[in-house]
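**Student:** what follows is a predicted protein model with its sequence.
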Amino acid sequence: MTNFKGIAVALMTTAAIASAGTAMAQDGANIFVIGGKADDPFWSIVKRGAEDAGQIVEAQGGTVTWLGPQNYDNLGADAADLIRTAIAQGADAIVGPDWVPESMDEAFMAVTEAGIPLIIYNAGGLEAADRLGAMNYVGSDDFLAGKAAGEYFAEAGVTNLVCVNTLPGAANLQAQCAGLAEGATGKGGTAEELPLPMTSFGNPTAVTQAIKAHLLQNPEVTGLYTIGNVDANSASIAITQAGAADRVKLGGVNMDQTILNNIQAGSQLFAIDQQGYLQGFLAVALLNNYVNYGLTVPTRQILTGPGIVDASNVEATMAGVASGTR
């Protein structure tokens, strides 16, 4: 397993040697990162990656500022306001996910029109980076992640799927559900989306009850796919409460220690890994090097996933979760 902490330390050492030998040509980069709620389990990992890269930024005289919404009730508009806040506060570079393009693209265009370097990460893909004039896209391909999940389910004999979407309207999650459907149908299965109110996101009880009700009303369902680790844990409880553990298999994007334990125990089939730590770390590191030194990489789409964690590799993954990087 790659030692990302070791990479960060090595880079810091290199930066320290370079700065000791010569004076910095300019002040460091002030980088603003738009992300999810600080207490969101997935986004806390992305934030850690950004902060670890931020140690290099700070050693070179710059700063990394994390901006996240208070909740996900009005995600697109709130995220657009955060982008505008970063511009107003004098950002030298900005990182952000294009969750809801119709609400956020105008704000992102203001970034590039102001000549501020931009990286799209986590959501939107290279298409969003091209449309918005961003340097790079760093993250997973959401459609391919869903497709890989649909194929995995079908190959395991699980062919009647439901994609539980607790943030309907978010482009990356719609892509996940669309990919799941294509992957399943390509292998002879079926898949439908179960959109829940956005207010249910982060409310485990509400998600559990909604999934339980759906399973009781639809006994033909044999597989559930969730769009986040909190939802996966809620779905696991719902399956048990519905008395459906024998017929319904669970998979989803992202993971935590509970999910890995469930995979190890056989109560969850798999998890899609998009390596959120790398998304935060690489996006900040790329922008820092660009602002300070004009460095770029020729590969504009830098994919951090999808990968599949199942019984075959779950033990190797646990060490990364324990360190807060998976």
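**Tutor:** Cool, the structure landed.

**Student:** CA atoms for contacts and neighbours, from now on please.
**Tutor:** Noted.

**Student:** what about the helices in the chain?
**Tutor:** Using DSSP state H, the helices of the chain run over 4-21, 41-59, 75-88, 101-113, 125-132, 142-155, 171-185, 204-217, 229-241, 257-265, 276-293, 314-322.

**Student:** make CSV from those and add distance to residue 251 and mean neighbour count to it.
**Tutor:** Conversion of these to CSV gives the following (distance: least, CA to CA, whole Å; neighbours: other CA atoms under 10 Å):
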stretch, distance to residue 251, mean neighbour count
helix 4-21, 27, 14
helix 41-59, 16, 22
helix 75-88, 25, 19
helix 101-113, 27, 18
helix 125-132, 23, 18
helix 142-155, 7, 25
helix 171-185, 11, 24
helix 204-217, 14, 18
helix 229-241, 7, 23
helix 257-265, 9, 18
helix 276-293, 18, 22
helix 314-322, 14, 15
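
**Student:** then this one, side by side with the first:
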Amino acid sequence: MNTPPPPHTAARRIRAAALASALCLLVSGCSVLGAAGDGPDAGGGADGGMKVTLVTHGGKGDAFWDLVRKGAEAAAAKDGVDLTYAGDADPAAQADLVRDAVRDGADGIAVTLAKPAAMRGPVAQAKAAGIPVVGLNSGIDAWRPTGLLEYFGQDESVAGRAVGDKLDGLKAKHALCVVHERGNVALEARCAGVRMAFGGETDNLYVDGTDPDAVTATIASRLRQDSSIDEVVTNGAQFALSAVEAVRRSGSRAKVATFDIDKDLVEAIRDGEVQFAVDQQPYLQGYLAVDALWLYRTNGNVSGGGTAPVLTGPAFVTRSNVSAVARFAAAGTR
């Protein structure tokens, strides 16, 4: 004997069926509910809810990606989405995670494009399976050629140029731009933007972002070698704190600025140890990516019209305005 489904489950199925029927009336030739395709539909996990997978290039223990994940989880909770989060800094492994999501029958996939070439094949597989894919955080110049539906993030070149202009305003002369992941298109674009706009000299310094002690030691060594460096620009909040320590160890008089913030970085700005940070709002990126997939599946919405990115930054956080974001940072959402 079959047990009748709970009332709320039955109601959900009725609503989903009604929506699908209404869509069929609007679409010529629609004959099979739930047929494969890249158009919007209600999606469906085992309980009738959407299944969304978020795949990033973030490594374990990185506070930045914790913020992205929290935003995604908040949107999933609001929308009744079954969310799976996965991340791997290795581009081949990240690509495999996207393929896993396709095999698992995800209703939507959100992905970062730190190494765009590695994502082209998996994204094509997702599209062939009728799974919409949106981008976030990295790959603003690659999301459309890669075939993504929407993109949420910061224009890193614009952000870098804004930092360059700010350094000019601070009368800096020689900037060291610290790249913690070689080949990451977003980080490279930031430093290129700084170099483009900054009137002084800009050098890139490549460090191993997986080894905090090595990051500090490498920056300190470079500062000892070149006393003309008066500004260290890092590409992550934790690396800014490493740079602060490196300045102390080396006896340098260089100032520190950074892209991205977290609660510890907020305190460093308050204390005057870091001049400013560029906030791209990672929580918002995660939230918008998941919510966008839900809106597309349930209502056919496409943010930016599918042609323009939705920008989440840049915004400058300085000692003069840090109190405005401090309580949100303390709560782990900024």
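**Tutor:** Received it, and whenever you're ready, just let me know what you need. As the structure is a computational prediction, the values presented were derived from the model and not from experiment.

**Student:** report the TM-score for the pair.
**Tutor:** Once superposed, chain against chain, the TM-score is 0.85 (TM-score structural alignment, normalised by the length of structure 1); 293 aligned residues with a CA RMSD of 1.8 Å.

**Student:** export the helices of structure 1 to a markdown table and tack on distance to residue 28 of structure 1?
**Tutor:** A markdown table is the format used below for the helices of structure 1 (distance: least, CA to CA, whole Å):
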| stretch | distance to residue 28 of structure 1 |
| --- | --- |
| helix 4-21 | 12 |
| helix 41-59 | 7 |
| helix 75-88 | 16 |
| helix 101-113 | 19 |
| helix 125-132 | 25 |
| helix 142-155 | 33 |
| helix 171-185 | 32 |
| helix 204-217 | 42 |
| helix 229-241 | 36 |
| helix 257-265 | 37 |
| helix 276-293 | 7 |
| helix 314-322 | 30 |
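
**Student:** quick one: closest of the ones you listed to residue 34 of structure 1.
**Tutor:** helix 75-88 (6.9 Å; CA to CA).

**Student:** what packs against the closest one?
**Tutor:** On a contact count with 3 or more CA pairs under 8 Å, 6 or more residues apart in numbering; DSSP states H and E, helix 75-88 of structure 1 meets strand 30-34, helix 101-113.

**Student:** mind running it again at 10 Å?
**Tutor:** Packing partners of helix 75-88 of structure 1 (3 or more CA pairs under 10 Å, 6 or more residues apart in numbering; DSSP states H and E): strand 30-34, strand 63-67, strand 93-96, helix 101-113.

**Student:** the shortest one vs structure 2, average distance?
**Tutor:** The superposed strand 93-96 of structure 1 is, by mean CA distance after the TM-score superposition for structure 1, a mean 0.5 Å from where its aligned residues fall in structure 2.

**Student:** which neighbouring elements make contact with that strand?
**Tutor:** Counting contacts by 3+ CA pairs under 10 Å, 6+ apart, strand 93-96 of structure 1 is packed against strand 30-34, strand 63-67, helix 75-88, helix 101-113, strand 118-121, strand 136-140, helix 276-293.

**Student:** so it corresponds to what in structure 2?
**Tutor:** Strand 93-96 of structure 1 lines up with residues 108-111 of structure 2 when matched by TM-score structural alignment.

**Student:** and stretch 159-179 of structure 1, by the same measure?
**Tutor:** Aligned by TM-score structural alignment, stretch 159-179 of structure 1 falls on residues 173-193 of structure 2.

**Student:** need the contact list for the counterpart of residue 270 of structure 1 in structure 2.
**Tutor:** Residue 270 of structure 1 maps onto residue 276 of structure 2 when the alignment is built from TM-score structural alignment. By CA atoms under 10 Å, 6 or more residues apart in numbering, residue 276 of structure 2 lies in contact with 163, 166, 233, 255-261, 265-266, 268-270, 316-320, 322.

**Student:** quick one: closest of the helices of structure 1 to residue 163 of structure 1.
**Tutor:** Among those, helix 171-185 comes nearest to residue 163 of structure 1, with 5.7 Å by CA to CA.

**Student:** how near is residue 21 of structure 1 to residue 29 of structure 1?
**Tutor:** Counting by CA to CA, to the nearest Å, the separation of residue 21 of structure 1 from residue 29 of structure 1 is 20 Å.

**Student:** ok, now residue 322 of structure 1?
**Tutor:** 31 Å.

**Student:** now residue 85 of structure 1
**Tutor:** Look at residue 85 of structure 1 and residue 29 of structure 1: by CA to CA, they are 17 Å apart.

**Student:** could you do residue 19 of structure 1 as well?
**Tutor:** Relative to residue 29 of structure 1, residue 19 of structure 1 is positioned 15 Å away (CA to CA).

**Student:** now do residue 151 of structure 1
**Tutor:** Residue 151 of structure 1 is 43 Å from residue 29 of structure 1, by CA to CA.

**Student:** what's the answer for residue 178 of structure 1, then?
**Tutor:** Per CA to CA, residue 178 of structure 1 is found 38 Å from residue 29 of structure 1.
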